[in-house]
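Trainee: Show me how the following folds:
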Amino acid sequence: MYLVKYLFLLAIITPTFVNASVDQLIKAKVDLVVVNKSESSMSIYHQGQKLKTYRIAMGDTPQGHKLKEGDQRTPQGRYTLDYKKSDSAFYKSIHISYPNEEDRLRASALGVSPGGMIMIHGQNPNSPLTPEQAQQFNWTNGCIAVTNKEMDELWRVIEEGTPIEIWP
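Mentor: Below you'll find the predicted structure:
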């Protein structure tokens, strides 16, 4: 009974921002982005509080860590969203700092190129699918795709230098 009362009280006094509006997101600076590959989701956080979750599309082979250029995988680990690209071929994009030193060493040991240019980006302008349909498939070369509308939102609330964790 005490646990139920505690959880009820915690729910009342803890502010919730899950699926917050853009205006609420802008007021609460995003300080972490977390991608959960197995759930095809990306969440944005402020001081440990989840603000919003997005459905994502990834590469054709989403399981496992990116090992080499062209393997259609999205990397796993902790990186930085280090710059924005407004003239992306896929609407707008935010670059992920892959490969890091560990990724380069692993690729070197395998005798392959680790690849690069992994981004969070918008839709494929040549796709015949609606944005909602496209998000049901893994169609990128290892990037993380959202709809253009969602990309506009992320563009406004994510600053360069924000950390990103990509989980299996």
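Trainee: C-alpha from now on. contacts and neighbour counts both.
Mentor: OK.
Trainee: check which helix or strand covers residue 79.
Mentor: If you go by DSSP states H and E, residue 79 is part of strand 77-88.
Trainee: make that residue 50, sorry
Mentor: Per DSSP H and E, residue 50 falls inside strand 49-55.
Trainee: tell me what that strand is packed against?
Mentor: Identification of packing neighbours for strand 49-55 by 3 or more CA pairs under 8 Å, 6 or more residues apart in numbering; DSSP states H and E yields strand 41-46.
Trainee: counting contacts, what elements does the strand it packs on pack onto?
Mentor: Applying 3+ CA pairs under 8 Å, 6+ apart, we find strand 41-46 packed against strand 32-36, strand 49-55.
Trainee: So for residue 129, which of the ones you listed sits nearest?
Mentor: Nearest to residue 129, of all the helices and strands packed on strand 41-46, is strand 49-55, at 15.9 Å by CA to CA.
Trainee: Just the angle for that closest one relative to strand 32-36, thanks.
Mentor: With axes from the mean of the first three to the mean of the last three CA atoms, to 10 degrees as the basis, strand 49-55 and strand 32-36 are set at 40 degrees to each other.
Trainee: Only the buried residues of strand 49-55, if you could.
Mentor: Judged by neighbour count using 16 or more other CA atoms under 10 Å, the buried positions of strand 49-55 are 49-55.
Trainee: To compare against the first, here's the next sequence to fold:
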Amino acid sequence: MYSRLLVLIFCLFISNLSSAHNHVWIMVDTKTSTLSVMKGMILEAVFKDIAIGRFGASKARMMGDNRTPLGSFKIDRIKEPSRYYRFFGLDFPNREAADLALAENRITKETWQSIIYAIEAGRTPPQNTPLGGHLGIHGLGRADQQVHGLYNWTNGCIALTNTQIDQLSKWLKPGVTVEIW
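Mentor: All right, here's what the predicted structure looks like:
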């Protein structure tokens, strides 16, 4: 994990040198089940034993496939209280996901346009396309903590315990980048 972290930090640092020193961003490593809070190149916190979609993660996520999307997203909404205690929504589907889905004929040009129009207008992308939506970082709510500790169980979200989401929430604001890989 550490070498992957260094490569990602280096790439982000080079691409955004001016704000790299105090820019807060989130890194989700789906292989090690960790969520890291970064401030520029400084590791602020690591949350272990997170849960992702019950069928893993994919660049080609579709509605109902129970996979967590891979890529770079932004937090675009916050819902408190939520069924899952606290919910920090991601801007999925974003342009990268829509472009890939169009190129792979998983969505129509009309669906692609509806996603792009929303993005360009600064709105949450449509959540009911074939790519799905309503994805974010959330707590457990009343979900079974034992199940959370043993399995990936979400429909594509990133789940932490309620205690972890309380600790994490001080960094989660609209506009914060979430890198999922």
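Trainee: Looking at the helices and strands packed on strand 41-46 of the first structure, which is nearest to residue 71 of the first structure?
Mentor: Each of these has some distance to residue 71 of the first structure by CA to CA; the shortest is strand 32-36, at 18.8 Å.
Trainee: contacting residues around the closest residue to residue 59 of the second structure other than its chain neighbours?
Mentor: Excluding its sequence neighbours, the residue lying closest to residue 59 of the second structure (CA to CA, 6 or more residues apart in numbering) is residue 70, at 5.0 Å. Residues near residue 70 of the second structure by CA atoms under 8 Å, 6 or more residues apart in numbering: 57-59, 179-181.
Trainee: Residue 70 of the second structure maps to what in the first structure?
Mentor: By TM-score structural alignment, residue 70 of the second structure lines up with residue 76 in the first structure.
Trainee: for residue 179 of the second structure, same thing?
Mentor: Here residue 179 of the second structure is matched to residue 165 in the first structure, going by TM-score structural alignment.
Trainee: Please apply the same query to residue 84 of the second structure.
Mentor: In the first structure, residue 84 of the second structure lands on residue 90 (TM-score structural alignment).
Trainee: gap between that match and residue 112 of the first structure?
Mentor: The spacing between residue 90 of the first structure and residue 112 of the first structure, counted by CA to CA, to the nearest Å, is 27 Å.
Trainee: So for these two, which sits in the more crowded spot?
Mentor: When residue 90 of the first structure and residue 112 are compared for neighbours, residue 90 comes out ahead with 19 against 13, by other CA atoms under 10 Å.
Trainee: Residue 119 is in contact with that one, correct?
Mentor: No: contact criterion CA atoms under 8 Å: residue 90 of the first structure and residue 119 do not qualify, at 9.8 Å.
Trainee: that older thread, my guess is the match of residue 179 of the second structure contacts residue 78. True?
Mentor: Yes: between residue 165 of the first structure and residue 78 a contact is recorded at 4.4 Å, counting by CA under 8 Å.
Trainee: Give the helix, strand or coil label for the match of residue 179 of the second structure.
Mentor: Assigned with DSSP: H, G, I helix; E, B strand; the rest coil, residue 165 of the first structure falls in the strand class.
Trainee: which ones are touching it?
Mentor: If you count contacts by CA under 8 Å, 6+ apart, residue 165 of the first structure has them with 32-35, 76-79.
Trainee: if we go to 10 Å?
Mentor: Neighbour list for residue 165 of the first structure: 32-36, 42-43, 75-80 [criterion: CA atoms under 10 Å, 6 or more residues apart in numbering].
Trainee: Tell me which other helices or strands the longest helix anywhere in the second structure touches.
Mentor: Longest helix in the second structure by number of residues (criterion: DSSP state H): helix 2-15. Taking 3 or more CA pairs under 10 Å, 6 or more residues apart in numbering; DSSP states H and E as contact, the helices and strands that helix 2-15 of the second structure lies on are strand 24-29.
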